[in-house]
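[1] One predicted model, sequence on top.
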Amino acid sequence: MREAGVTLATLGVFSWARLQPGPGTWDFDWLDRLLDLLAAHGIAADLATATASPPAWLVRAHPEILPVTADGVRLEFGSRQHYCPSSPAYREAAVRLARRIAERYAGHPALALWHIHNEYGDHVTECFCAASAADFRRWLRERHGTVEELNRAWGTAFWAQRYGSFDEIEPPRAAPGPVNPTQTLDWRRFCSDALLACYRAEKAVLDEAAPGTPVTTNFMSMFKPLDYWTWAAEEDLVSDDAYPDPADPRAQVNAALHYDLMRSLGQGRPWLLMEQAPSAVSWRPVNVPKRPGLQRLWSLQALARGADGVLYFQWRASVAGAEKYHSALLPHRGTASRGWRETVRFGAELARLAPVAGTRTTAEVGILLDWDSWWALELDDHPSARMRWRTLLDPWYAALYARGVTADFVRPGARLDGYRVLLAPNLYLLRREHSAQLARWVADGGHLVCGGFSGVVDENDHVHPGGAPGPLRELLGIAVDEWWPVPDGATVGVRLPGGEARAALWSEWLEPADADPVAVYTDGELRGLPAVTRRGRAWYVGCHLGERIGDVLDPVLDEADVRPVLAGLPDGAEATLRRGPDAAYLFVLNHGDGAVEVPLPEGTDLLTGRPVHGAVRLPARDAAVVRVPPPGP
């Protein structure tokens, strides 16, 4: 580890059965030895609470711990995360383990970070057992107060679903037909909160035993089941596990999106890449390794977008178990392998990037992201099952990425200071107070671009009076008369200011009140009707333009005076800027397969130590990190 430049190691993630071999027995000797060894060599520890996989003895003593599916199938022991989040037996045992670990190691010189659990919700995000049902009813009482209010919120007059008491309510198990959509939406909220309650219980123990030691749990990028806005507010440090696919030629765009989200979840604070693969993973149908230089390049991309550290899974390649073919920093071949040589070189380079730590990445463009709206958008029995959040979001983000524009993600209702442009690829669920905030922000000079199927329902999934776009109607100056989803394989013509385009997936019959048409449909039943409108600085895109959404965003970015991080960036290159009080650090990454010439300001490349004068030539999968004077406000 010293040879590879390792400064932080994660320990104990799946060690419950070894730490507690039986209900009344404990074994910490091996962990004592490892922590002491790390401390002796100046390596810090990210120490896990080991609660992600309950041991066999606990499961056999309390079989009710095992989770139950919506079809009533109880999942068995033999994998990982085999527990019901609402199980009292699991929660009590997990807190007991966390307390023993915290009390033993709170003052250990190697301890730098507490690591609760591991990838909450990766395998089990919901459980439909009796304990979960009771916990769900408790949660519903807290949310709605009375069963009468719940009946109103859930619209239970439809299909005779009225409840006389909370005791009559069960989770949305498998049913003869469509389940009440608001019940399902509340269930999504509850499931995120049930797992969060497990995290909070462990964190309380750690905070009591070792006040001041930061606490994290590793996220899984943009993960639908958990509302990461709520979760991140409970973390001292946001951390993420990211596994871009080396076989995907656009993997770096998706990774950039996830890293921007992690930075945003922490309100701009530096975050930690907790896991990534040194080369190939083991769980895809085809597990392609990373080409030479890609491990380094993708690690630098995380740093470029706000991370202050990069870790890997795993240190030494396993010889048994489900992940024995997952790559490692120290592969099966050992120090003779290509991967090891790359690791050692990159470890030395990371030491030269120490001045970057603590600096921040800022953005003038915000992308509105609301987990409630995501969950509600993808409920059943909608005009089109093809309207999925990531399908709608990805082209908008890719357009910004291609233009070299950095973006934050923003929770509706959060402060909007510093943003010139807000993008809402979709806000299907929209609260009135959030629409009022957007209206005030636009009135104060902001530029808003809103995508289709937005402003449709309120927080209870009830259609807003008067139809879409609901409380945004006055701001956008339009009404949606009818949705016209586009059948699979079909497209509809749209005349944009930049030329002809074809929209797929979605279109809408728009009736402007005081909005101006920007683009119109050129064929089909909607021919001649507006497809894109604007009212002052508020734009509405009533169709899915895919990669051509950039034609709409270009004039908005121009009018708002949003500029790329680095002008003249060649195709395949990426540039971001991290700012500190005394200097800024310009990261330039070449994701292409050929060399590129990149124009750069005067500065010093920290990776090479050489001065930069006007331009630098970057070979394929190479990078530069240039220290430059901090830009003005």
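    Looks like it arrived, so ask away. The structure displayed is predicted, hence computed values, not measured ones.

[2] Going by C-alpha atoms from here, please, whenever you check contacts or count neighbours.
    Noted.

[3] Apart from its chain neighbours, what residue comes closest to the residue most central in space within the chain?
    The chain has Met222 as the residue nearest its centroid, 2.5 Å off, counting by Cα atoms, centre = their mean. Closest residue to Met222 apart from its sequence neighbours, by Cα to Cα, 6 or more residues apart in numbering: His258 at 6.2 Å.

[4] Enumerate the positions of stretch 566-580 that are buried.
    Across stretch 566-580, burial judged by 16 or more other Cα atoms under 10 Å covers Leu566, Leu569, Gly572, Ala573, Glu574, Ala575, Thr576, Leu577, Arg578, Arg579, Gly580.

[5] likewise stretch 88-107?
    So stretch 88-107, judged by 16+ other Cα under 10 Å, has buried residues 89-91, 94-95, 97-102, 105-106.

[6] what helix or strand does Gly594 sit in?
    Per DSSP states H and E: Gly594 is located in neither a helix nor a strand.

[7] What is the neighbour count of it?
    12 (other Cα atoms under 10 Å).

[8] Contact partners for it?
    Counting by Cα atoms under 8 Å, 6 or more residues apart in numbering, Gly594 touches Pro619, Ala620.

[9] Ok, Thr146 next?
    So Thr146 contacts nothing (Cα under 8 Å, 6+ apart).

[10] how much space between it and Pro412?
    According to Cα to Cα, to the nearest Å, Thr146 stands 27 Å off from Pro412.

[11] can you check Leu586 too?
    Going from Leu586 to Pro412 by Cα to Cα gives 30 Å.

[12] Looking at the two, which one has more neighbours?
    Ranked by neighbour count (other Cα under 10 Å), Leu586 and Pro412 place Leu586 first, with 24 against 20.

[13] if we look at the helix or strand hosting the more buried one, which residues are touching it?
    Element membership for Leu586, per DSSP H and E: strand 584-590. Strand 584-590 has contacts (Cα under 8 Å, 6+ apart) with 297, 301, 304, 356, 359, 572-579, 596, 618-631.

[14] Generate a ChimeraX selection restricted to the buried entries among the residues you listed.
    To isolate in ChimeraX the members of the contacts of strand 584-590 that are buried, counting by 16+ other Cα under 10 Å, one can use:
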select :297,301,304,356,359,572,573,574,575,576,577,578,579,596,618,619,620,621,622,623,624,625,626,627,628,629
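
[15] Narrow the contacts of strand 584-590 to those in strands?
    By the criterion of DSSP state E, membership of these in strands covers 573-579, 596, 618, 623-628.

[16] Alongside the first one, take a look at this:
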Amino acid sequence: MTSPFRASADTPADPLDALAERLGGIAYGGDYNPEQWPSEVWQQDVRLMREAGVNLVTLGVFSWSRLEPRPGVHDWDLLDTVLDLLHENGIAVDLATPTAAPPPWFTRAHPASLPQNASGTRLAHGSRQAFCPSSPDYARAADAVVTALAQRYATHPAVVLWHVHNEWGNHNALCYCDTSAAAFRDWLRRRYTTLDRVNDVWGTDFWGQRYGDWEEIGPPRETTAFRNPGLELDYRRFSSDALLDRHRAESALLRDLAPGIPLTTNLLGTLEKKVDGHAFARHCDIVSVDHYLVAADPGNHVDLALNADLARGMAGGRPWLLMEHSTSAVNWQPVNVPKAPGEMRRNSLTHLARGADGILFFQWRQSRAGAEKWHSAMLPHGGTDTRTWAEVTALGAELASLAEVRGTRVRADVALLFDWHAWWALELDARPSERLRHLDTVRDWYGALWDLGITCDLVAPDADLTPYRAVVAPSLYLVSDSDADALHTFVRGGGHAVFGPFSGAVDAHDRVRTGGHPGAFRDLLGLVVDEYLPLREGESALLSDGSRAGLWTERIEARGCTARLRFADGPDGGPARGGPAATRHSYGAGAAWYAGAALPARSLRDLLDAVCREAGAAPAAAVPAGVEAVRRSAGDRAYLFLVNHTDQEATVPLEGHTRLDGTALPGGASVPPGGVVVLREQAAPGREADRR
């Protein structure tokens, strides 16, 4: 992945490395909202930040109404004072453009800028991101405040990073107003040139939807029956691009007015499917993500690892920033359970293990009013006499001691393909089963790899696959011709690729690939799917290994592949009884594998284990169940992170490892229950060569 950021006399070749040099180590801190507190609190804030080891705060995220209280009238007093105070205390600033929260005066002056939902209801001011991404009034006002902000603070010594907007599209990804409709038509003209091409890719001859004039095309608003899936898919793409255009516009202003300061934005990973995270990441100098645990999920530590690996994949393997996570409970789940003692440290160091060079939280001081006052913070309501504060200060000290890890990279032999376009397409209406969900499938497959100890990068289908030994594609229902060709080339050249059910079925426009399923991968996999056979709630199919598949099965005809797993003969085998359930096909110098069912955990783990073993992809270390091992390295430096998610002490036999203080291990590493151990190891010859 290539960033648009380029080195010059005053811009370093690696923005995050330069940022870490400026900070003196790993970034540590969080969102700081001094406008919520009287000025006498600010001195206490910076004193406690220093005590906690904070070296970076995000400032000004929701400050538009403070910075511009009336149209064109700016008040810089608060920001001037706080920036100076932070700088005097050695705390650097990630300065945000405040455009995620237009002020009340703007909405009052431009009511048509408010977003409209699919039923035609105009949403009201009163939250955040209450704007239509295509509104020209919003664009003018946002560009004006960004310009004023950059002109004033481009040379302020506290500002080391620009934070563009906040969580693009979290609340307003899809607007269905007339302004959006006109912008959508312009987007279609640029993408397809002719109306005939639009009619072709959307298949508008079905149900008599053929368009004869551009003005006849509107957003996929609520209607009498199923909406055209091609239109819906392209509207998702347009909506993501409309927000990306705003990101690029703000970024261009910042780069022009404040050259030399890198920029980022906090992406949401799998928290939302609303925008294409890969596209936004390509327009950031440093990739940042937010991640919040789902408290009710007992496997939420696996989801944390998944999102960290996605952040690293979006960053092209470079280190990245964890821009937001929580010290304890969040405020938006049905039941907001606090983190257990030690859990915050374990979460933070797991992100560090998987490539983060910064650990930040929302937020510094817990709010006393507003919608997020029950969201935890580094400094809780109870102040410094709290467990959370004790853990925050301890983590700050520990991260300072781990400074030598920064700049190293996680090297993965396996790529897991993660595509927002395939996600959008799979979950449109009128699919074979609404129970087959993209993220559920990805999590199942990633969880199997996690159980095997296999580190993987989550990358876009158009990523460079040459560094990897194996490619895992759990849910690639939609795939473009070029991406399908790249996967053929990867396997033909000696790689191993494994595909989940219902893969390759449609092209980039959600049109079925005819000639036999699974369309794009039929020859690669050496099989034909005669029929997709989704299962009803409560149904299952017995497999030859004694386990049962639920949710989805397929009737497969072998055309050169060999079956590694079969549906059982007889009624218990389900509608595809006796046929292959998982296959392997030699192709060129490599092999392509297929799961023609929603395999249960054991069967899926066995299949992926076979793929990884044959491909030569191995875990970072042999560890007990419930313990993860991840390696970061660069040159002759290598560090092994051991994270114990169990309530029992774990022993990992290791040789050639030492503690970071240089002391040797007595026969192996002991990892306390719920604990994390970081070890220094001698890099194996050739292992640290940068394959990217």
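    Right, received. Where do you want to start? Quick caveat: nothing in here was measured; it's all calculated off a predicted structure.

[17] ok so, going back, which members of the buried residues of stretch 88-107 of the first structure occur in helices, if any?
    Using DSSP state H, the subset of the buried residues of stretch 88-107 of the first structure located in helices is Ala89, Tyr90, Arg91, Ala94, Val95, Leu97, Ala98, Arg99, Arg100, Ile101, Ala102, Tyr105.

[18] ok, those residues vs Val442 of the first structure, which is closest?
    Arg91 (46.4 Å; Cα to Cα).

[19] Check the alignment and tell me where that closest one lands in the second structure.
    Aligned by TM-score structural alignment, Arg91 of the first structure pairs with Ala139 of the second structure.

[20] I'd say that match and His247 touch.
    No. Assessed by Cα atoms under 8 Å, Ala139 of the second structure is found out of contact with His247, at 10.7 Å.

[21] what is in contact with the two at once?
    Common neighbours of Ala139 of the second structure and His247 (Cα under 8 Å, 6+ apart) do not exist.

[22] Run a quick neighbour tally on the counterpart of Ala412 of the second structure in the first structure.
    Aligned against the first structure by TM-score structural alignment, Ala412 of the second structure finds its counterpart in Ala363. Ala363 of the first structure is flanked by 21 other residues according to other Cα under 10 Å.

[23] Give me the nearest residue to Glu597 of the first structure, chain neighbours excluded.
    Per Cα to Cα, 6+ apart, closest to Glu597 of the first structure is Arg617, 4.5 Å.

[24] nope, Ala385 of the first structure is what I was after
    Glu378 (7.3 Å).

[25] In the second structure, what residue corresponds to the one you found?
    With TM-score structural alignment as the criterion, Glu378 of the first structure pairs with Glu427.

[26] Tell me, how many residues neighbour Ala336 of the first structure?
    Around Ala336 of the first structure there are 11 residues (other Cα under 10 Å).

[27] For it, give me its contacts.
    Shown in contact with Ala336 of the first structure (Cα under 8 Å, 6+ apart): no residues.

[28] which one in the second structure is aligned with it?
    So Ala336 of the first structure corresponds to Asp385, using TM-score structural alignment.

[29] swap in Ala399 of the first structure?
    In the second structure, Ala399 of the first structure lands on Ala448 (TM-score structural alignment).

[30] residues near its match, how many?
    By other Cα under 10 Å, neighbour count at Ala448 of the second structure equals 22.

[31] what packs against the one helix or strand it maps to?
    Using DSSP H and E, Ala448 of the second structure falls within helix 438-452. In terms of contacts (3 or more Cα pairs under 8 Å, 6 or more residues apart in numbering; DSSP states H and E), helix 438-452 of the second structure is packed against helix 300-314, helix 420-426, helix 601-615.

[32] how close does the second one sit to the first structure?
    Overlaying the first structure shows helix 420-426 of the second structure at a mean distance of 1.4 Å from the equivalent residues (mean Cα distance after the TM-score superposition for the first structure).

[33] doesn't Ala181 of the second structure fall inside a strand?
    No. Under DSSP: H, G, I helix; E, B strand; the rest coil, Ala181 of the second structure sits outside any strand and is assigned helix.

[34] And Tyr585 of the first structure, what's its match in the second structure?
    In the second structure, Tyr585 of the first structure lands on Tyr639 (TM-score structural alignment).

[35] quick one: contacts of stretch 45-57 of the first structure?
    Applying Cα under 8 Å, 6+ apart, the contact partners of stretch 45-57 of the first structure are 8-17, 21-23, 35, 38, 77, 80-83, 90, 94, 97-98, 101, 110-118, 120.

[36] What subset of these is buried?
    Using 16+ other Cα under 10 Å, the buried ones in the contacts of stretch 45-57 of the first structure are 8-17, 21, 35, 38, 77, 81-83, 90, 94, 97-98, 101, 110-118, 120.

[37] Now do Gly609 of the first structure against Gly366 of the first structure, distance only.
    When Gly609 of the first structure is compared with Gly366 of the first structure (using Cα to Cα), they lie 35 Å apart.

[38] Compare neighbour counts for these two and give me the winner.
    Ranked by neighbour count (other Cα under 10 Å), Gly609 of the first structure and Gly366 place Gly366 first, with 22 against 11.

[39] Next up, the contacts around the aligned residue in the second structure for Asp461 of the first structure.
    Under the alignment (TM-score structural alignment), Asp461 of the first structure pairs with Asp510 of the second structure. Listed by Cα under 8 Å, 6+ apart, the contact partners of Asp510 of the second structure are Pro229, Gly230, Leu233, Ala425, Leu478.

[40] again, only using 7 Å
    Contact analysis of Asp510 of the second structure by Cα atoms under 7 Å, 6 or more residues apart in numbering lists Gly230, Ala425, Leu478.
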